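Colleague: sequence first, predicted model second:
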Amino acid sequence: MCNADLLLATDPDCDRVGIAVKNKAVEYELLTGNQTGMLLDYNCSQRVKHGKMPADPVMVKTIVTMDMGEQIGKLEKQGKKDSYEESCGYLTGSYVRNKDGVDGAYMICEMFSYYATKGISLLDELYKAYGYCLNNLHNYEFDGSAGFAKMQNIMQAFRGAIKVFGGKKVVKLLDYAPGLDGLPKSDVLKSLLEDNGSLVVRSSDTESKLKNYISVSAENKEAAEKVETRQKSLKRQKNGLINTAIE
């Protein structure tokens, strides 16, 4: 095993980049796209420091994933030429029309080098600023026409009067089926939870799957994992509503 302080890898077409850094146990820990995206706020702070921040900056992030090209064109017409995407795909400026692993790797290395000169690890900086952030994706497969019907029933159940997920109160439910905030119609539900958590459920457009994106903020890893375990335990409650996640 190499003894590098930072590991980077891209996917085959190099539009995404993932990283791993050493934790306090001197073991490599993978960062999620959301965690890396939060850390890349460094780039914004440096632009401000050096007077290079656009007068009307824009940051773009997605509810799950989306094509960035059309949005970039709209922003250019408004004179807003800087944009970013998270979820393991990152982008600055408008010279590339999609996520770009080379651009992302450059930003990450610059950020890592800066913090290293200050004696700060990426994980320490992340947890200091935001607490422990856990973000995981869980897939559930449903085969055939019966499986598809079950997925539809589950999505409808999530649209019911669910007040709690895994012990966390639902602050707000966002339903993107009719279109929301200028976004196209999509079978996606996002529950905003207390303590800065969220749970997103979406049916895949291309596979017989339901995807469950869980985000938890807590004081440490152990506390976050306990919350996530409760939220991903997919059981139907006696009252007929799905209370913690998908059955």
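Modeller: Nice, thanks for sending it over. It should be emphasised that the depicted structure is a prediction, and the values quoted were computed from it without experimental measurement.
Colleague: could you use CA atoms for every contact and neighbour count after this?
Modeller: Will do.
Colleague: measure residue 242 to residue 204 for me?
Modeller: Per C-alpha to C-alpha, to the nearest Å, residue 242 is found 20 Å from residue 204.
Colleague: of those two, who's got more company?
Modeller: For residue 242 versus residue 204, neighbours defined as other C-alpha atoms under 10 Å are more numerous around residue 242 (23 against 15).
Colleague: quick check, that one in contact with residue 231.
Modeller: No: using C-alpha atoms under 8 Å, residue 242 is not in contact with residue 231; the gap is 10.8 Å.
Colleague: excluding chain neighbours, what is closest to residue 93?
Modeller: In this structure, residue 93 finds its nearest non-sequential neighbour in residue 82, 4.3 Å apart by C-alpha to C-alpha, 6 or more residues apart in numbering.
Colleague: show me the contacts for that neighbour.
Modeller: Shown in contact with residue 82 (C-alpha atoms under 8 Å, 6 or more residues apart in numbering): 54, 57, 58, 59, 92, 93, 94.
Colleague: got TSV for those, with secondary structure, distance to residue 183 and neighbour count too?
Modeller: Formatted as TSV, the contacts of residue 82 follow (DSSP: H, G, I helix; E, B strand; the rest coil; distance: C-alpha to C-alpha, whole Å; neighbours: other C-alpha atoms under 10 Å):
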residue	secondary structure	distance to residue 183	neighbour count
54	coil	25	13
57	coil	20	12
58	coil	17	13
59	coil	16	13
92	coil	22	19
93	coil	22	14
94	coil	20	17
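Colleague: residue 22: which of those residues is nearest?
Modeller: Ranked by distance to residue 22 (C-alpha to C-alpha), those are led by residue 92 at 26.4 Å.
Colleague: second structure follows, compare the two:
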Amino acid sequence: MKEQMKQWLARDPDPVTREELQQLIDAGNAQELAARFSGRLAFGTAGLRGIVGAGPNRMNRLVIQETSTGLGHYLMKTVGTAAEQGVVIGYDGRPDSKAFAHDAAAVLTALGIKVYLTHAVAPTPLVAYGVTALNAAAGIVVTASHNPPAYNGFKVYWGNGAQIIPPHDQGIAAEIDQAAVQPLKLLALDEAQQKGLLVWLDELFYQDYRERVKASALLQNHTEPASVSIAYTAMHGVGAELAETVLADAGFTQVYSVAAQREPDGTFPTVNFPNPEEPGAMDLVIAEAKKHQATLACANDPDADRFAVAVRTEEGEYKMLTGDQVGVLLGHYLLTRTNPEESLVGTTIVSSSLLQKIATAVGAEYFQTLTGFKWLTNVAMQKQSGSKQFLFAYEEALGYTVGNMVWDKDGLTALLAFAQLTAELASHGRTVWDQLEAIYREHGIYLNAQVSIALSPNSPPIGDSLRQQPPEEIAGRNIVRIDDLKTSTRHFSDGTTEAIDLPGSDVLIYFLEDESRVVVRPSGTEPKLKCYYEVIEVIDQVDTLAHGFQRAQSSMDELLRRHQNSLTGLTAD
């Protein structure tokens, strides 16, 4: 490891991380050095993400340069016109993001690849949009999204505008390994510009996205927007300017941004964890909403690809909607704005199945994918046709995309679509809560929950144990079907089987006789088992929604308790 550290110090272009590493060496901090040099940040379908610091197992300028070199070489080998098409690069407001983005540009232009580089911070969906709008070969966003301040990331898009999927991730990773042991070439950005290899994406690019939003057929509902008031937070991220702009363009005049969180600040001084799903993260925007008695309290995460909302209740308080509730409301609404029989909508295997029920009822085509927006959008592109146009997709972790303008989750257009949905309801004297109740009364209450179980780092794969002795019931409810995505096989209780058209993944989905569902899968990033639960409770017109939810929650509590107990012995924290 000493030789490895010596080579790192010789290659690292950043005096800050060189000094950091030298101090660790001088202090003899073997544990920390081992953590940084025991491996390399793994490049996968989400690109790179990790803690900023010195060493190959951290995010830093050298890792970015090596990664960019590997990506450039892979593009040149697999896309014949990659150099001419170029790569779009944008970045968020974290302290190192601009330097990392500029390093990526310097590397790619040195390889002769044209680069379109945003002149300032940019929301992630804007860069994803730019890939297809500029007909680029790929895109890069330097962002750690909603991770804590110590993190940064390097997200890669393919030329279709969607996040990369296999085999591109493995191909890029192999080229990165080669780049890590070879001299690196960089071209100064001024020189790259003079050679015509660097194009700065100025305000015209941002305005182009804005104009496309204004022209979107799905975002033309201008029913009394001024009647809806919206409190908004960018959560110290990069979404505020465009979020406020697209809302204003659509006629929403009562928009109140949280001043303390409006400007980009990668230290996130007012939130412990800049993820709208985390407890306390929405406190300031809800306080802003209360001050103005706003209809909605809305948030984007720091790179503006996710959207969260709390809705004012009759009592004047604010209650968060779950990601599934927002997805169902948006999907239902958009299916009323177009011909559903010509529409394609989708969710992931761990999201609520209520959207499928709604789509089936109106004749729309529905699809389901593995978790992750990379799958939702890539599969949507494959499935859409002249007679079935992609309309909407979502995942329960606050990710939504409206139409095919951006082939990734877009918190900005989701914000606008939800505001327009709310305004249309208000014009009829109805609220978001009224609409949810109407959907539940028509299709049933779909209640979803998730539990993560810490595992021993050395514990054997739980999925394999469950496959060896498959359960016949869960919480006293007979299993009628098991979908095993590892073997791509669907097993029915009568012994018959059929193939599943999904990529292989270590996931088991149990369908129970009362239409409840349990999904079991390991975490892809840490030693945890993730369990997703869904129960369905039918309510009739004389039943109250509150009683229906009480029954659903009681059913969920029993399912959770008994299933978690059944895993005891297979798991250990």
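Modeller: Great, that's in hand. Please read these numbers as outputs of a predicted model, since none were measured by experiment.
Colleague: fetch the TM-score of the aligned pair.
Modeller: TM-score of the superposed chains, computed with TM-score structural alignment, normalised by the length of structure 1, equals 0.81; 231 aligned residues with a C-alpha RMSD of 2.6 Å.
Colleague: between the two ends of stretch 161-180 of structure 1, what distance do you get?
Modeller: Stretch 161-180 of structure 1 has an end-to-end distance of 20 Å (C-alpha to C-alpha).
Colleague: on that earlier part again, any chance of the contacts of residue 82 of structure 1 in JSON lines, with distance to residue 200 of structure 1 too?
Modeller: JSON lines is the format used below for the contacts of residue 82 of structure 1 (distance: C-alpha to C-alpha, whole Å):
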{"residue": "54", "distance to residue 200 of structure 1": "32"}
{"residue": "57", "distance to residue 200 of structure 1": "27"}
{"residue": "58", "distance to residue 200 of structure 1": "24"}
{"residue": "59", "distance to residue 200 of structure 1": "21"}
{"residue": "92", "distance to residue 200 of structure 1": "26"}
{"residue": "93", "distance to residue 200 of structure 1": "28"}
{"residue": "94", "distance to residue 200 of structure 1": "29"}
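Colleague: now do residue 138 of structure 1: how many residues are near it, please.
Modeller: Applying other C-alpha under 10 Å, I find that residue 138 of structure 1 has 12 neighbouring residues.
Colleague: look up which helix or strand the aligned partner of it in structure 2 falls in, please.
Modeller: In structure 2, the residue matched to residue 138 of structure 1 (TM-score structural alignment) is residue 451. Under the criterion of DSSP states H and E, residue 451 of structure 2 resides in strand 445-454.
Colleague: that strand vs structure 1, average offset?
Modeller: Overlaying structure 1 shows strand 445-454 of structure 2 at a mean distance of 1.6 Å from the equivalent residues (mean C-alpha distance after the TM-score superposition for structure 1).
Colleague: so which bits of that strand are buried?
Modeller: 445, 446, 447, 448, 449, 453 (16 or more other C-alpha atoms under 10 Å).
Colleague: can you check stretch 367-387 of structure 2 too?
Modeller: 367-381, 384.
Colleague: repeat that for stretch 284-291 of structure 2.
Modeller: 284, 285, 286, 288, 289, 290.
Colleague: stretch 497-509 of structure 2 now?
Modeller: 506, 507, 508, 509.
Colleague: how about stretch 514-526 of structure 2?
Modeller: Of the residues in stretch 514-526 of structure 2, 516, 517, 518, 519, 520, 521, 522 count as buried by neighbour count, 16+ other C-alpha under 10 Å.
Colleague: what is the nearest of those residues to residue 99 of structure 2?
Modeller: Nearest to residue 99 of structure 2 among the buried residues of stretch 514-526 of structure 2, with distances taken as C-alpha to C-alpha, is residue 522, at 34.8 Å.
Colleague: tell me the counterpart of the closest one in structure 1.
Modeller: Residue 522 of structure 2 maps onto residue 203 in structure 1, by TM-score structural alignment.
Colleague: nearest the geometric middle of structure 2, what residue?
Modeller: In structure 2, the centroid-proximal residue (C-alpha atoms, centre = their mean) is residue 399; its distance is 5.2 Å.
Colleague: for that residue, give me its contacts.
Modeller: So residue 399 of structure 2 contacts 305, 306, 307, 323, 373, 409, 410, 411 (C-alpha under 8 Å, 6+ apart).
Colleague: helices along structure 1, start to end?
Modeller: Ranges of helices in structure 1, per DSSP state H, are 33-39, 41-49, 69-77, 101-117, 122-130, 144-158, 221-232.
Colleague: what separation do you get for the aligned partner of residue 466 of structure 2 in structure 1 and residue 151 of structure 1?
Modeller: Alignment note (TM-score structural alignment): residue 466 of structure 2 maps to residue 157 of structure 1. Counting by C-alpha to C-alpha, the separation of residue 157 of structure 1 from residue 151 of structure 1 is 10 Å.
Colleague: which of these two has more residues huddled nearby?
Modeller: residue 151 (24 against 17).
Colleague: the more buried one reaches residue 204, doesn't it?
Modeller: No: applying C-alpha under 8 Å, one finds residue 151 of structure 1 not in contact with residue 204, separated by 9.9 Å.
Colleague: what do those two both touch?
Modeller: Jointly contacting residue 151 of structure 1 and residue 204 under the rule C-alpha under 8 Å, 6+ apart are residue 210.
Colleague: quick one: contacts for residue 479 of structure 2?
Modeller: So residue 479 of structure 2 contacts 471, 472, 473, 493, 510, 511, 512, 513 (C-alpha under 8 Å, 6+ apart).
Colleague: between the residues you listed, which sits nearest residue 36 of structure 2?
Modeller: residue 510 (39.9 Å).
Colleague: the closest one maps to what in structure 1?
Modeller: Counting by TM-score structural alignment, the partner of residue 510 of structure 2 is residue 191.
Colleague: count of neighbours near the nearest residue to its match once chain neighbours are set aside?
Modeller: Closest residue to residue 191 of structure 1 apart from its sequence neighbours, by C-alpha to C-alpha, 6+ apart: residue 173 at 4.5 Å. By other C-alpha under 10 Å, the residues close to residue 173 of structure 1 number 20.
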